[in-house]
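[1] with the sequence up front, the predicted model follows.
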Amino acid sequence: MEQDSSAIPLASGVVTRQIKVGGIPVTYHDAGRTEAGHPPIVLVHGSSGSTQGHFGFLFPMLAVRHRVISIDLANPVKPDEALEIEHIEEQVLAVMDDAAPGQKVTLLGFSLGAVVAASAAARYPDRIANLVLLAGWVKTDLKQTLFNRVWHALRKTNSPQLDDYTIYAAFGSPFLSSKTFADLAGGAAMPLDDFVDKQMELNSRVDISDLVPQIRATTLVIACTHDTMVPVHHCRALFGMIEDARYVEVVSGHAVVFERPAEVLRLVDNFARDPLAYPAGSIIPEIKP
């Protein structure tokens, strides 16, 4: 992992740094302070995301009481190469080495980021003390495959309906029932580029079944009750396969970081401050909206 770090202030209390991983510039943002006995929190966004895109609320609010490090993933592969979990994992580990050398962390991943976080926790148990898996999954199933097939077909033809399809799948029905097209215009659908295409292709063939049972980190699994992209049975599988896991459902679609960011903040803040508040195997009561 080649690293060349330079600090660039982003805003008051937030520092943005850039390192090179395999020759590719990777940016991360660092804010807040580590409290005694509490590891820093590292955030890994999902497909098409970024710190601003997926953690625009969670990152600064967590930083009020925690040190938070959030990664903006970069495309590490050539146009004719496939993206693998290990490529993203390498960037996550490089940022951890640069920002918190020698420290264990609380690693939070959202969507594809949760898949990467689970893989990293299994493969590098000495690096990750606590783990938050938000809307993650173990193995892509037929429902997810069908979603991805239609997404790629619409993407290939540059269909204007791709935004509609993505919004339909990402948000829960109760959330959408309270919105109009005007409410969602200009920001609800994912940005599109070659890296997003590769992330979506990777989503279609995820299988970390052999790794998940090896996870020893104290884990919180957060599922979304109205999730179409990653239905709740996937999160329940994670919960059942991880020895030291507790589980909670949030009343939301897959885009929980937009629909219910305050609820995610409450759950992550409480877990980061006291990971053992609920014993392994606990199902944490959900809060109704």
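    Received it, and whenever you're ready, just let me know what you need. All values derive from a computational prediction rather than experimental measurement.
[2] going by C-alpha atoms from here, please, whenever you check contacts or count neighbours.
    Will do.
[3] tell me the contacts of Val95?
    Ile19, Tyr28, Ile71 (C-alpha atoms under 8 Å, 6 or more residues apart in numbering).
[4] so after whichever helix or strand Ile19 is part of, what's the next helix or strand?
    Assessed by DSSP states H and E, Ile19 sits inside strand 14-21. Helices and strands here follow DSSP H and E; after strand 14-21, the next one along the chain is strand 24-31.
[5] next, the angle strand 14-21 makes with that following strand.
    Angle between the axes of strand 24-31 and strand 14-21 is 150 degrees (criterion: axes from the mean of the first three to the mean of the last three C-alpha atoms, to 10 degrees).
[6] packing partners for the helix or strand following strand 24-31?
    Toward the C-terminus, strand 24-31 is succeeded by strand 41-44 as the next helix or strand (DSSP H and E). On a contact count with 3 or more C-alpha pairs under 8 Å, 6 or more residues apart in numbering; DSSP states H and E, strand 41-44 meets strand 68-72, strand 105-110, helix 112-123.
[7] next one for the comparison:
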Amino acid sequence: MEVPDGLEVISAAAAEAPRRPGVYLFLGEADDILYVGKATDVRQRLRQHAAAKPSDYWLDQKYVLVRRIVWELAADEEAAFWREEELIFALGPAHNAQRRRDGDPATARRSPYLTVIQDQHDRLRFVLTPTLPTAGRGYGCFPHLGKGHGAPLGIACSDGYTALLRLLWAASGEGTQVPATLARSAPDEYAVTVEPALREPLHQFLSGARAKLPTELLDRAANRPAFQQTGLRKDLALARLFYRAGPQRLRERRLRHGRRAGPIDPDTLRALIRAEITAVLDPVG
């Protein structure tokens, strides 16, 4: 039987694809997943692939091996971009630049847990750990939280998490200048005073059950100098984004799949995401 040309497969898929945001997957001979992409317009993006002139070995192999293309639509561009990162994490397609750059997606560095520990000075210490924490309260895993993430979901998680820490610092009344640790994205460790009344709201926020904490922190930081208020208002928006990208997203996934409350390990999270995409990958469906 004649083997179909990969670019012809892509061109045929482009003719059928909708003009909506979403993710698309290139599949190989055995339905192995070669590549995951995202688009604000799936049809237009596939047309661009079909018209490409491969100039290096990697691109040539990606197109030559394509035998089938499927897609999953998204509510908007942000949802499509976030979904792409999740699928790369869960499926590990060999021809994605992110997959090739980061190496094995199963590495613990890419699946951090957040641990909150009360120290001997009654402060809370926030620690990003590669394994399930044995002390304090653990949250996650959040595979897109940590240093070095440059794609939209990773930026939302990592920069938004740091913004949350800055709001906690501002509400604490400690110091006059933002600590240097909080000038970079997703510090591995940070300790700050958190008043007792805020500790349960903090737990609810990190569990994805209640989103109001950043607003409450900004209110408590009202006595900070005026020159800091503009930055803190930006941090409010970023911390809300972290909530949606991290804690809330994980909680919604747990509830959708009937998982109990508490941290989820990376392998389980991958399995849940793979289960969600099964209907798209099923040629019968």
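    It's in. As the structure is a computational prediction, the values presented were derived from the model and not from experiment.
[8] TM-score of the superposition?
    Overlay of the two chains. TM-score (TM-score structural alignment, normalised by the length of the second structure): 0.25; 123 aligned residues with a C-alpha RMSD of 6.3 Å.
[9] circling back to that earlier point, of the contacts of Val95 of the first structure, closest to Ala237 of the first structure?
    Ile71 (26.6 Å; C-alpha to C-alpha).
[10] mind listing the helices for the first structure?
    51-55, 58-62, 85-99, 112-123, 142-156, 161-170, 173-177, 181-184, 194-203, 232-241, 256-259, 261-273 (DSSP state H).
[11] which elements pack onto the first one?
    It refers to helix 51-55 of the first structure. By 3+ C-alpha pairs under 8 Å, 6+ apart, helix 51-55 of the first structure packs against strand 68-72, helix 256-259.
[12] for that helix, buried residues please.
    Using 16 or more other C-alpha atoms under 10 Å as the test for burial, helix 51-55 of the first structure gives Thr51, Gly53, His54, Phe55.
[13] surely the last one and Val257 touch.
    Going back to what we said before, that points to Phe55 of the first structure. Yes. With contact taken as C-alpha atoms under 8 Å, Phe55 of the first structure and Val257 are classed as touching, separated by 6.9 Å.
[14] put together JSON lines for the helices and strands packed on strand 41-44 of the first structure, with distance to Tyr165 of the first structure and mean neighbour count on each row.
    Below are these laid out as JSON lines (distance: least, C-alpha to C-alpha, whole Å; neighbours: other C-alpha atoms under 10 Å):
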{"stretch": "strand 68-72", "distance to Tyr165 of the first structure": "25", "mean neighbour count": "24"}
{"stretch": "strand 105-110", "distance to Tyr165 of the first structure": "20", "mean neighbour count": "25"}
{"stretch": "helix 112-123", "distance to Tyr165 of the first structure": "19", "mean neighbour count": "26"}
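[15] identify the residue nearest Thr16 of the first structure in space, chain neighbours excluded?
    Among residues not flanking Thr16 of the first structure along the chain, His29 sits closest, at 4.4 Å (C-alpha to C-alpha, 6 or more residues apart in numbering).
[16] ok, Phe239 of the first structure - contacts?
    Going by C-alpha under 8 Å, 6+ apart, Phe239 of the first structure touches Val221, Ala245, Arg246, Tyr247, Gly281.
[17] if I look at it, how far off is Leu58 of the first structure?
    With the distance defined as C-alpha to C-alpha, to the nearest Å, Phe239 of the first structure ends up 23 Å from Leu58 of the first structure.
[18] what do you get for Ala120 of the first structure?
    In terms of C-alpha to C-alpha, Ala120 of the first structure sits 22 Å off from Leu58 of the first structure.
[19] and if you look at Arg17 of the first structure?
    For Arg17 of the first structure relative to Leu58 of the first structure (C-alpha to C-alpha), the value is 19 Å.
[20] how many neighbours does Glu216 of the second structure have?
    16 (other C-alpha atoms under 10 Å).
[21] for the one 4 residues further on, same thing?
    Here the number of neighbours of Arg220 of the second structure (other C-alpha under 10 Å) works out to 16.
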